[in-house]
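Colleague: A predicted structure for the sequence below; I have some questions about it.
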Amino acid sequence: MKGLVLAIQFLTRLPMPRVTADDRDFAASIRWFPAAGLAVGVMIGGAAWIGMRADVWTGALLALIAWVWVTGALHLDGLADLADASGAVHKGPDRLRVVLADPHVGAMGAVAVAVQVAAKLVLLHGLLDQQAWLALILIPGVARGGPLVWSRWLPPLHDGLGARFQHAVRRVDLLIWAAALLAAGWFAPALWVAPLLMLYWAWKLRRLLGGISGDGHGAGIELMESGLLLATLIAGRL
């Protein structure tokens, strides 16, 4: 269970027991990312339930606050960095990588984060209005299956997270989480669009960057979460 503890420590602010680990252990923790995402989903669902005692908008707002807090805005940071880098793509790949490595947030990054947060708030309201509790709890876990796929299929851009995770994902890990997704989709069918979103993001990153990095993982998780929220909302209207 060391991998699960490390995954929760890395992806969330939830208190966990200290464990002794090396780089190999940390890399292997990616196999537990979807399970760590499920813990995030439980936190979001709990906050939404509390807020719903007042009204739907309060439930959506508390869920969003919990989402940002429990993840430490880790993935929003990746989204901001990638948005800024995308604005420099016309200047060539070298300039794009320089912007991607810059820790400062530019205008495009700030706008991307603002739009993402606003989109999640509106979509959360829609899901709570539909009482789609199971999907809400499962979506963060499903979205965190993306890094397993992207690490397996995309080359790392540099000696960062992408490189550390590349050889840690085994075929059996993909099969296990694919089976879990299949089972989850039986109860919330909109979740079955997840593989399409993962493939699209892999294609997008290959075209834009030529590979994967920590920012690519973070941005992909954020966009998958919004995509799954939207798919669930649309499915509930049909």
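Modeller: Structure's in. What do you need? Computed from a predicted structure; not experimentally measured.

Colleague: From now on I want contacts and neighbour counts done on CA atoms only, so please keep to that.
Modeller: Noted.

Colleague: how about stretch 121-134: buried residues?
Modeller: 121, 122, 123, 124, 125, 126, 127, 128, 129, 132, 133 (16 or more other Cα atoms under 10 Å).

Colleague: just those now: which is nearest residue 192?
Modeller: Set against residue 192, the nearest of those by Cα to Cα is residue 132 (15.4 Å).

Colleague: all helices for this structure, in order.
Modeller: Here the chain has its helices, by DSSP state H, at 2-11, 23-28, 33-51, 56-71, 74-86, 93-101, 107-129, 133-143, 146-153, 161-166, 171-187, 194-208, 214-237.

Colleague: now those in JSON lines, with distance to residue 17?
Modeller: Formatted as JSON lines, those follow (distance: least, Cα to Cα, whole Å):
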{"stretch": "helix 2-11", "distance to residue 17": "8"}
{"stretch": "helix 23-28", "distance to residue 17": "15"}
{"stretch": "helix 33-51", "distance to residue 17": "15"}
{"stretch": "helix 56-71", "distance to residue 17": "17"}
{"stretch": "helix 74-86", "distance to residue 17": "21"}
{"stretch": "helix 93-101", "distance to residue 17": "32"}
{"stretch": "helix 107-129", "distance to residue 17": "31"}
{"stretch": "helix 133-143", "distance to residue 17": "21"}
{"stretch": "helix 146-153", "distance to residue 17": "24"}
{"stretch": "helix 161-166", "distance to residue 17": "23"}
{"stretch": "helix 171-187", "distance to residue 17": "24"}
{"stretch": "helix 194-208", "distance to residue 17": "32"}
{"stretch": "helix 214-237", "distance to residue 17": "25"}
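
Colleague: take a look at this one as well, against the first:
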Amino acid sequence: MKPFLVALQFLTRLPVPLFSLPSEKTVGYSLLFYPLVGLMIGTLLITLGWLLRDAPPLVVAALLLTGWIALTGGLHLDGVADSADAWVGGMGDTEKTLAIMKDPNCGPMGVIAILLVLLLKFVTLHSLFIMQNWMVLLYATILARTLIPLLFLTTPYVRRHGLGTSLSTHLPRKLSIFVITVSPLLLFLMTGLDYFWLILTTILTFLVVRFMMIQRIHGTTGDTAGALIEITETNVLLTAALLVPINA
């Protein structure tokens, strides 16, 4: 259970009892439980939406977004801001991009990137609440976190030290492939063809974002991994609002 608790502690702000510092192997194995944590986040958001089912849609969308940020502590939004600042300020240079990404200050592009992500999530949550299409939240939270073991399985970690080093070094390859395959398959079997677009969107998002990482920094960092989660969640919500039938 310890790898699961490590994943839960890192990805959420839920109170988690960890009585000792986890080993590097435990940290690496925690990646296997990222989709499960995504399931928990999605379930909690759906529960909140159900409890607010009689409230005005705009209020529900705002409270859902607030709850989403509170659950994750804005962890991945920080990755969006740092990555946006670095990509623009780095001007194509790898070392400059990595240096800006480590800067704790948030520049104008970081602020704009966060605002755009929150705006897109807000309007899509509003649309999905009106359609009462709650399953999309599970797709967004689970698939986005399923991409993280895939990212560390296929992409070099470019920092010499840090949490990502333990994740990439001690990630169990065979179990990771199993988790990466089974998570979307179970979602698909549960919901059918109406939601297949969301899986395709997730795959396309991963390929594009990973290509950008390889082109610019020759790998990934914790910030770009966090940005991948936020971008994937947003793209899944947008695709659902635009393409998934109302009666799905």
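Modeller: Sure thing, it's come through. Since the structure is predicted, the reported quantities are computational estimates derived from the model, not experimental observations.

Colleague: before we move on, the earlier item: could I get the buried residues of stretch 121-134 of the first structure as TSV with distance to residue 170 of the first structure?
Modeller: Output for those, formatted as TSV (distance: Cα to Cα, whole Å):
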residue	distance to residue 170 of the first structure
121	35
122	37
123	34
124	34
125	37
126	37
127	34
128	36
129	39
132	32
133	31
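
Colleague: and which of those residues is nearest to residue 82 of the first structure?
Modeller: residue 121 (21.6 Å).

Colleague: The closest one and residue 62 touch, don't they?
Modeller: No: using Cα atoms under 8 Å, residue 121 of the first structure is not in contact with residue 62, being 9.5 Å away.

Colleague: Let me see the residues that make contact with stretch 150-164 of the first structure.
Modeller: By Cα atoms under 8 Å, 6 or more residues apart in numbering, the surrounding residues in contact with stretch 150-164 of the first structure are 23, 27, 165-167, 169, 198, 202, 206, 209-214, 217.

Colleague: Please apply the same query to stretch 57-70 of the first structure.
Modeller: In contact with stretch 57-70 of the first structure (Cα under 8 Å, 6+ apart) are residues 12-14, 40, 43-53, 117, 120-122, 124-125, 128.

Colleague: May I see the PyMOL selection of the buried members of the residues you listed?
Modeller: Entered in PyMOL, the line below selects the buried ones among the contacts of stretch 57-70 of the first structure, by 16+ other Cα under 10 Å:
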select buried, resi 12+40+43+44+45+46+47+48+49+51+52+117+120+121+122+124+125+128
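
Colleague: how much space between the alignment partner in the first structure of residue 204 of the second structure and residue 88 of the first structure?
Modeller: Using TM-score structural alignment as the criterion, residue 204 of the second structure maps onto residue 196 of the first structure. Distance, residue 196 of the first structure to residue 88 of the first structure, using Cα to Cα, to the nearest Å: 27 Å.

Colleague: Those two: who's more crowded?
Modeller: Neighbour comparison, residue 196 of the first structure and residue 88: the larger count goes to residue 88, with 18 against 11 (by other Cα atoms under 10 Å).

Colleague: Would you mind measuring from the aligned residue in the second structure for residue 132 of the first structure to residue 236 of the second structure?
Modeller: Alignment note (TM-score structural alignment): residue 132 of the first structure maps to residue 133 of the second structure. Distance of residue 133 of the second structure to residue 236 of the second structure, given as Cα to Cα: 13 Å.

Colleague: and if you look at residue 148 of the second structure?
Modeller: According to Cα to Cα, residue 148 of the second structure and residue 236 of the second structure sit 16 Å apart.

Colleague: Tell me which of the two has more neighbours.
Modeller: Counted by other Cα under 10 Å, residue 148 of the second structure and residue 236 do not tie: residue 236 has more neighbours, with 28 against 23.

Colleague: quick one: contacts for that one?
Modeller: 136, 139, 140, 198, 201, 202 are the contacts of residue 236 of the second structure under Cα under 8 Å, 6+ apart.

Colleague: ok, the residue mapped onto residue 225 of the second structure from the first structure - how many residues close by?
Modeller: Per TM-score structural alignment, the equivalent position to residue 225 of the second structure in the first structure is residue 217. Neighbours of residue 217 of the first structure under the rule other Cα under 10 Å: 24.

Colleague: Surely residue 217 of the first structure touches residue 147?
Modeller: Yes: taking contacts as Cα under 8 Å, residue 217 of the first structure lies within contact range of residue 147: 5.8 Å.

Colleague: just checking, residue 94 of the second structure touches residue 214?
Modeller: No: Residue 94 of the second structure lies out of contact with residue 214 (Cα under 8 Å); the separation is 10.1 Å.

Colleague: So between the two, which is more surrounded?
Modeller: Shown here are residue 94 of the second structure and residue 214; by other Cα under 10 Å, residue 94 has more neighbours (16 against 13).
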